[in-house]
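1. turn this into a structure:
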Amino acid sequence: MTKATQIRIPATYMRGGTSKGVFFRLRDLPASCQVPGEARDRLFMRVIGSPDPYAAHIDGMGGATSSTSKCVILSKSSQPEHDVDYLYGQVSIDSPFVDWSGNCGNLSTAAGAFAIHAGLVDPARIPENGTCTVRIWQANIQKTIIAHVPVTDGQVQELGDFELDGVTFPAAEIVLEFMDPSDDGEEGGAMFPTGNLVDDLEVPGIGTLKATMIAAGIPTVFVNAEDIGYQGTELREDINGNPEALARFEQIRVAGALRMGLIKTPEEALKRQHTPKIAFVAPPKDYRASSGKQISAGEVDLLVRALSMGKLHHAMMGTCAVAIGTAAAVPGTLVNLAAGGGERQSVRFGHPSGTLRVGAEARQVNGEWTVTKAIMSRSARILMEGWVRVPADTI
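-> A predicted model of the protein is given here:
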């Protein structure tokens, strides 16, 4: 029997929006993991419990879903006029890699709260009671996020009466502003990488689909639900248990990634599971959410279902909500048309767990669409804090 030991690393387990992740301060990581590379990736995979052929994450902190297989690193910001740098890693469940290609909008909420909890925000900027404006530099996509975090007695207020569909219990509301989210840091930087609001997307083995491909919040490929045989009212069990359906969605996602210039060959998509997202939209309809709550057509402007890491999301990814709000604000996109068309500054959409409202300020500049800001409300809460342990030979 070997005498291998475990090391322990200060960590905080947090819920942010409808996601959960393990949060670290950069300075608390082992030296080899304080820089990007294999050691950091191995650490995050071992913390989460990946790769796991059983898809259960029994031997780690993950929850075997895209919403719970996440790690975050925060540090004092290297950027002027920002408080913290926020780096996000999406850990694959069944493959040995960490995807650094995008942001998590839900955990952006927790990043603002954790920055205060972890002592990374100048105490002079934290009110005794009121709202602390945390200026976050999202290092994955080189963008600014502003988190308006409620503070009581100098500490983050976590409890409250704000209800978020997809989260069981109410909590305190945190308002997020995604500044200039109309590109994701990719080469080109255009909000519509193809130059079109709607494209004819050729998908091998499926045919040609109308698609809106947008880079706002996170690169996303939108298609019409009816074009792929759905209503837009589907829940997770309607899709995630069907391998053929999931394979078709992956074909659409790969075709979109190629058309958007995010990858050069279909094989590259295997190492880029986090982006782009694939989503389908439909006009409003009555449906029953996964909680059993009845959602009426009159409560929403449109229906949206989105996949993350190859599975239908139980609610909606925060970054994808930014893409939805932005696309809805641009007349003529599939999202805008599903919502009834015309100009709008906000949209309420139905997702598998309920509804969500997101606002966006879009305008045309020199013939190209851009968005200056997208806004939505989420909540965050510390679930556990202390140390996470991993075998010493992990890194």
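2. use CA for all of it now, contacts and neighbours both
-> Noted.
3. wait, isn't Val47 in contact with Pro391?
-> No - using C-alpha atoms under 8 Å, Val47 and Pro391 do not qualify as a contacting pair, with a distance of 9.7 Å.
4. now the other sequence, so there's something to compare against:
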Amino acid sequence: MFKPQLKIPATYIRGGTSKGVFLNLTDLPEAAQIPGKARDEILLRVIGSPDPYGKHTDGMGGATSSTSKTVILAKSTQADHDVDYLFGQVAIDKPFIDWSGNCGNLTAAVGAFAIANGLVDPSRVVDNGITTVRIWQANIHKTIIAHVPMSNGEVQETGDFELDGVTFPAAEVKVEFLDPADGEGAMFPTGNLVDTLDVPEVGQFEATFINAGIPTIFLNASELGYQGTELQDDINNDESALAKFETIRAYGALKMGLITDIEQAKTRQHTPKIAFVSPATDYITSSGKAITADKIDLSVRALSMGKLHHAMMGTAAVAIGAAAAIPGTLVNKAAGGQKTESVTFGHPSGTLKVGAEAVNIDNQWRVTKAIMSRSARVLMEGTVRVPQV
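-> This next block holds a predicted model:
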């Protein structure tokens, strides 16, 4: 006798250039309200993973790293915060959820969900204007501030803010990542702005390793044989290139101290990210839009979960802003080598501006804040059904 499906309240939301299933912690079955096997099994089934066909036909996932995401929110357990935000990156073809990092894009939707679902004290919510939501990012133990537009007591989702990588305009949500160095250690884990990364049977590469927003490995496009203007098909249809990137990422993770054995990289797919940079140059985006070099400071391409991202991960954008603000990093050099508080970079879908405040104290760089604008929109709300195991 087969058991009936569980019905769990859920909201399907686009945040930035990602989308995912948002859940209130208290709506989950009791066994899934704590980390562990029960929680992972439910969320895997919600998304439709593992799927050997790579389609997520039997789940809410979209079979890409940008759309295979889950979020659990709860009233904050931290002083002076409104909501605790936990992000799970769901593998597509493996029974695995990576809890090691944040999703910057979905962060843009956290404040709106928290307000709409009563997780923010009503006294802090304005009827018209901007409500400030103080988010505790539980994966990396950092504070994020979301500035959520309100109209007549409700979150305003519609507007004229355009975000490259998102088809339709929406309301602008400004997001501040405070002290964004990743919780796992120093912002520059090797102590250097640029290192030489030796990758057996692949080669040697200059690299900037940074923990800001999310642990990220920055490489020069030219050393990899690329122009820095590549689109998804240029990378994702090349299995040898993807294997090369994954090998570099694994040895970079080892160098950053994120893993102690190279094999551990297989079970830590979400972090670190790997990206390559190049000086500003003209290129054509995936939608056919022409980007001229005078409109950007540099070009960046980044991989997520083993594939070139169609735009840019929000957390990687924080890393880009942080690295660009510090003279001597590969990102800063690609942007012209000047100290700057903001950069506009080109990605496969268009451009994005990100700002960062960096200070040097006792010869140690610290980024106090990174800022960018995204948008978010509820796509569907109700209950998600999950077969009981």
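5. the more surrounded of Val47 and Pro391 of structure 1?
-> Between Val47 of structure 1 and Pro391, counted using other C-alpha atoms under 10 Å, Val47 has the larger neighbour count: 24 against 14.
6. doesn't that one belong to a helix?
-> Yes - with DSSP: H, G, I helix; E, B strand; the rest coil as the criterion, Val47 of structure 1 is part of a helix.
7. what's the match for it in structure 2?
-> Residue correspondence, TM-score structural alignment: Val47 of structure 1 in this structure matches Val46 in structure 2.
8. for Pro387 of structure 2, see how far away its match is.
-> Distance, Val46 of structure 2 to Pro387 of structure 2, by C-alpha to C-alpha, to the nearest Å: 9 Å.
9. then Gly288 of structure 2?
-> Using C-alpha to C-alpha, one gets 42 Å for the distance from Gly288 of structure 2 to Pro387 of structure 2.
10. can you check Thr131 of structure 2 too?
-> Taken as C-alpha to C-alpha, the spacing of Thr131 of structure 2 relative to Pro387 of structure 2 amounts to 38 Å.
11. contacting residues for Ala114 of structure 2?
-> Ala114 of structure 2 makes contacts with Leu73, Val83, Val120, as judged by C-alpha atoms under 8 Å, 6 or more residues apart in numbering.
12. helix, strand or coil for it?
-> Three-state assignment for Ala114 of structure 2 (three-state DSSP): helix.
13. map it across to structure 1 for me.
-> Applying TM-score structural alignment, one finds that Ala114 of structure 2 aligns to Ala115 in structure 1.
14. touching, Gln157 of structure 1 and His148? I think so.
-> No - Gln157 of structure 1 is not in contact with His148 according to C-alpha under 8 Å; the separation is 11.4 Å.
15. chain neighbours aside, what residue packs nearest to Ser291 of structure 1?
-> Ser353 (6.5 Å; C-alpha to C-alpha, 6 or more residues apart in numbering).
16. A strand includes Ile135 of structure 2, no?
-> Yes - assignment of Ile135 of structure 2 by three-state DSSP places it within a strand.
17. report the contact partners of it.
-> When contacts are taken as C-alpha under 8 Å, 6+ apart, Ile135 of structure 2 is in contact with Ser76, His81, Asp82, Val83, Asp84, Tyr85, Val110, Gly111, Thr143, Ile144, Ile145, Ala146.
18. need the contact list for the third one.
-> Read that as Asp82 of structure 2. The contact partners of Asp82 of structure 2, taken as C-alpha under 8 Å, 6+ apart, are Lys75, Ser76, Leu119, Val120, Asp121, Val133, Arg134, Ile135, Trp136.
19. how about 10 Å then?
-> When contacts are counted by C-alpha atoms under 10 Å, 6 or more residues apart in numbering, Asp82 of structure 2 touches 74-76, 111, 114-115, 119-121, 124, 132-136, 145.
20. now list the buried members of the residues you listed.
-> Burial by neighbour count, judged by 16 or more other C-alpha atoms under 10 Å, picks out 74-76, 111, 114-115, 119-120, 132-136, 145 from the contacts of Asp82 of structure 2.
21. distance check, the aligned residue in structure 1 for Ala250 of structure 2 against Lys271 of structure 1.
-> In structure 1, Ala250 of structure 2 lines up with Val254, judged by TM-score structural alignment. Look at Val254 of structure 1 and Lys271 of structure 1: by C-alpha to C-alpha, they are 11 Å apart.
22. for Arg125 of structure 1, same thing?
-> Distance of Arg125 of structure 1 to Lys271 of structure 1, computed by C-alpha to C-alpha: 40 Å.
23. do the same with Ser78 of structure 1
-> Using C-alpha to C-alpha, we find Ser78 of structure 1 at a distance of 28 Å from Lys271 of structure 1.
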